[in-house]
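*Asks:* Need coordinates for the below:
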Amino acid sequence: MSAFPWIAAGSLAAWLWLLLCQGFFWRTDVRLPPRRDPADWPSVCVVVPARDEAAVLPDSLPSLLAQDYPGRAEVFLVDDGSTDGTGELARELARRHGGLPLTVDSPGEPPTGWTGKLWAVRHGIGLARERAPEYLLLTDADIAHAPDSLRALVAAARTGGFDLVSQMARLRVESTWERLVVPAFVYFFAQLYPFRRIGRKGARTSAAAGGCVLLRAEAAERARVPDAIRHAVIDDVALARAVRGGGGHLWLGLAERVDSVRPYPRLHDLWRMVARSAYAQLRHNPLLLAGTVAGLAVVYLVPPVALVAGWALGSTATAVPGGLAWLVMTGTYLPMLRYYEQPPWLAPLLPLTAFLYLLMTVDSAVLHYKGRGASWKGRTYARPGAVPDEG
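*Replies:* Down below sits the predicted model:
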């Protein structure tokens, strides 16, 4: 027990640093600024990669077709080898709902070195460039947009001078597991990539939320997107880094009227969502995996263990820093729970959720070494560098 007070103190120190020095990641007030309409409305092409999305398309695609946008806009849905009639359903929804023009096309199977989504995005951008748009909206097939979503995104980009404007779509939180896991997912993402830092010119922190990315077409060409990131499993962060590397100015914040309609009712569904890319986030590096597991344990698991063990053994030096660290952790999680309209009593359960994420991360590495890592919708992707590069 002689070392445990020091570990508990270290955990408290880590939380004080996160509270004050990590870009105030725990605040949830980074939203699109109040809209200031630009002098003119540029043309926009919306690119939607879709693979076996027939279950969610009726709740998402009509919202894109119904965009109230003053300028010229049209939608390109790229059917990425679907077997559930996604393309046919998209055409039927366009006939039924009307709205913005819709083009449905398919690029065929991706070549070696490409992920399926980015191959579909490349095809969609190629179709869009025939219209010479000033902006591209890259959005996932499970994302529903409020009628003024495109207008607000373009206004923010045009008046704020941003080359990339991205909103973290509000994920569904209806099942018990969604309530426990989903708000923490966004909380952890913001902890890794503090939104306030991303919006600063010249900042080193780069990230985007792949479900909703408005991208200046010129910036995409300058950054060679998506060709430069064709093998990326975590494509949104790779996209942001490529645009930043090309001199682009980024903005990322939480959405208010952009929502994911994809359900994750069971723990298994959420587990697959995280485990498919967690080890890729660590660059398939065993040392980074070990450091991440140790870090999660010290930061999230030590506080409750220290409080309970210190109280049981009469060690104030262990219990007090453990309890204070747990209190800071709980306090920083409350704003995210409020954003997701969840009860505050879930906040003290964050160590349990973090433990689940730790297990998911380890499972991601196990799947990788079994040859089943980075698997999604019937495709498994090799580690970058494991396949020949294609110019």
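*Asks:* rest of the way, CA atoms for contacts and neighbours
*Replies:* OK.
*Asks:* What segments of the stretch 151-300 of the chain are helices?
*Replies:* Counting by DSSP state H, counting those that start in this stretch, the stretch 151-300 of the chain has helices at residues 176-192, 195-198, 217-222, 235-245, 267-275, 278-281, 286-296.
*Asks:* One more, please, to line up against the first structure:
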Amino acid sequence: MSTLAWTAVVSLAAWAWLALGQGFFWRTDQRLPRRAEPAAWPSVAIVVPARDEAQMLPVSLPALLAQNYPGQAEVFLVDDGSKDGTGELARTLSAKYGGVPVTVSSPGEPEPGWTGKLWALRHGIALARERDPDWLLLTDADIAHEPDSLRELVAAALTQDIDLVSQMARLRVVSTWERLIVPAFVYFFGQLYPFRWINRARRPLATAAAGGCVLLRTEVAVRAGIPDSVRGAVIDDVSVARAVRRAGGRVWLGLAERVDSVRPYPRLADLWRMVSRSAYAQLRHNPLLLAGTVLGLALVYLVPPFALCAGSARGDAAAAWAGGVAWAVMTATYVPMLRYYRQSLWLAPLLPLTALLYLLMTVDSAVRHYRGRGAAWKGRTYSRPEAAPDR
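*Replies:* Presented below is the predicted three-dimensional model:
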């Protein structure tokens, strides 16, 4: 066989392993586990770090205020140096809508070694602990919760005796670029951190969370030293989950049904910044890991369509057959995620194009790092941030 045919066969073998041996990452059935209402509802402190979120708060904050939670709940919104009136708007919305009480505070600029979000979380958690809550809900300012979201999260955690329950919010998918890139973002995340593995206590090395919605038992948070133990992490959700697992806590992660992100990413540039700001940090700023990732993405996602087209043009039946089957398997594994996002299944064969974009975003993330721009987000730049510390 030709070199192209052998390469296509290797790609096909990789897809066979991914489809069957990577925790069935492509399935979308990991939702909140079976739950029953407790006899007594625990108290919950909802901590919301917010930096320049005046556009998001009119949608997200009223949803938190409207939670029909039977127990005691309070929102602690931390205005992280906003310049658009985020803090004052939060107070105005609280006075207008009522519901769950809101405390608005500001921690000042982060101390050295802290990322902005985790510095804000540190301040909010410290204030919350003065009320001695049983649980902490860590959620972002662009996340809208259905009225029963908190109730269902707490019921699931108590019924299953889980210390950290996290849901990956359903991201906004409206613009053309969002349709092309956003479902794939969740698909790739699940491939890297298979939800089934995370949700099995016997797979301790497979640990992650989704930072937009994390319900955390306060006792375990204290034992894990959160957020101080992960203060330098840009990929804070994975870091928090690992800290909880190291402290002996149980972690669960699934797809959301009652939690949505309202942040728009209408342009390719917006999505590009979202991915590239932390992609190289995920690779621990290691050039060898970067090279391996680029080669891996090319082999798994780019070789199948190339082998099919080039093999057909050259009369290389083996290359065309192996490439075509690999592309078909790839396409089939992407269909469940598109259905979850209620998108056209015609987007499934375009996954290689989306993977190419993610490859370029990852390379750009490394270039930005070596140019000293690091992980830039909302006016702050971290020249050498941590991804998800192991200790």
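*Asks:* of the helices of the stretch 151-300 of the first structure, which approaches Thr103 of the first structure most closely?
*Replies:* Counting by Cα to Cα, Thr103 of the first structure lies closest to helix 217-222 out of those; the figure is 18.8 Å.
*Asks:* What is the corresponding segment of the second structure for the closest one?
*Replies:* The alignment of helix 217-222 of the first structure onto the second structure (TM-score structural alignment) covers residues 218-223.
*Asks:* Which positions within the matching stretch qualify as buried?
*Replies:* Across stretch 218-223 of the second structure, burial judged by 16 or more other Cα atoms under 10 Å covers Thr218, Val220, Ala221.
*Asks:* would you turn those into a markdown table with distance to Ala14 of the second structure?
*Replies:* Shown next, in a markdown table, are these (distance: Cα to Cα, whole Å):
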| residue | distance to Ala14 of the second structure |
| --- | --- |
| Thr218 | 41 |
| Val220 | 38 |
| Ala221 | 38 |
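*Asks:* closest to Trp346 of the second structure among the residues you listed?
*Replies:* Of these, the one sitting nearest to Trp346 of the second structure (Cα to Cα) turns out to be Ala221, at 43.5 Å.
*Asks:* Val244 is in contact with the closest one, correct?
*Replies:* Yes. Ala221 of the second structure lies in contact with Val244 (Cα atoms under 8 Å); the separation is 7.0 Å.
*Asks:* any chance of the helices of the stretch 151-300 of the first structure in JSON lines, plus distance to Phe24 of the first structure?
*Replies:* Listed next are these as JSON lines, based on distance: least, Cα to Cα, whole Å:
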{"stretch": "helix 176-192", "distance to Phe24 of the first structure": "9"}
{"stretch": "helix 195-198", "distance to Phe24 of the first structure": "8"}
{"stretch": "helix 217-222", "distance to Phe24 of the first structure": "29"}
{"stretch": "helix 235-245", "distance to Phe24 of the first structure": "20"}
{"stretch": "helix 267-275", "distance to Phe24 of the first structure": "24"}
{"stretch": "helix 278-281", "distance to Phe24 of the first structure": "22"}
{"stretch": "helix 286-296", "distance to Phe24 of the first structure": "19"}
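*Asks:* buried ones in the lengthiest helix in the second structure?
*Replies:* Ranked by residue count under DSSP state H, the longest helix found in the second structure is helix 317-340. The neighbour-count check on helix 317-340 of the second structure (16+ other Cα under 10 Å) flags 317-331, 333-338 as buried.
*Asks:* tell me which strands and helices the one helix or strand Val10 of the second structure maps to is in contact with?
*Replies:* Secondary structure from DSSP states H and E places Val10 of the second structure in helix 3-21. On a contact count with 3 or more Cα pairs under 8 Å, 6 or more residues apart in numbering; DSSP states H and E, helix 3-21 of the second structure meets helix 303-314, helix 317-340.
*Asks:* The residue nearest to Pro70 of the first structure when sequence neighbours are not counted: neighbouring residues, count only.
*Replies:* Spatially, and ignoring its direct neighbours in sequence, Pro70 of the first structure is nearest to Trp41 (6.5 Å; Cα to Cα, 6 or more residues apart in numbering). Counted with other Cα atoms under 10 Å, residues neighbouring Trp41 of the first structure total 16.
*Asks:* Helix, strand or coil: sort out Trp41 of the first structure for me.
*Replies:* With DSSP: H, G, I helix; E, B strand; the rest coil as the basis, Trp41 of the first structure sits in coil.
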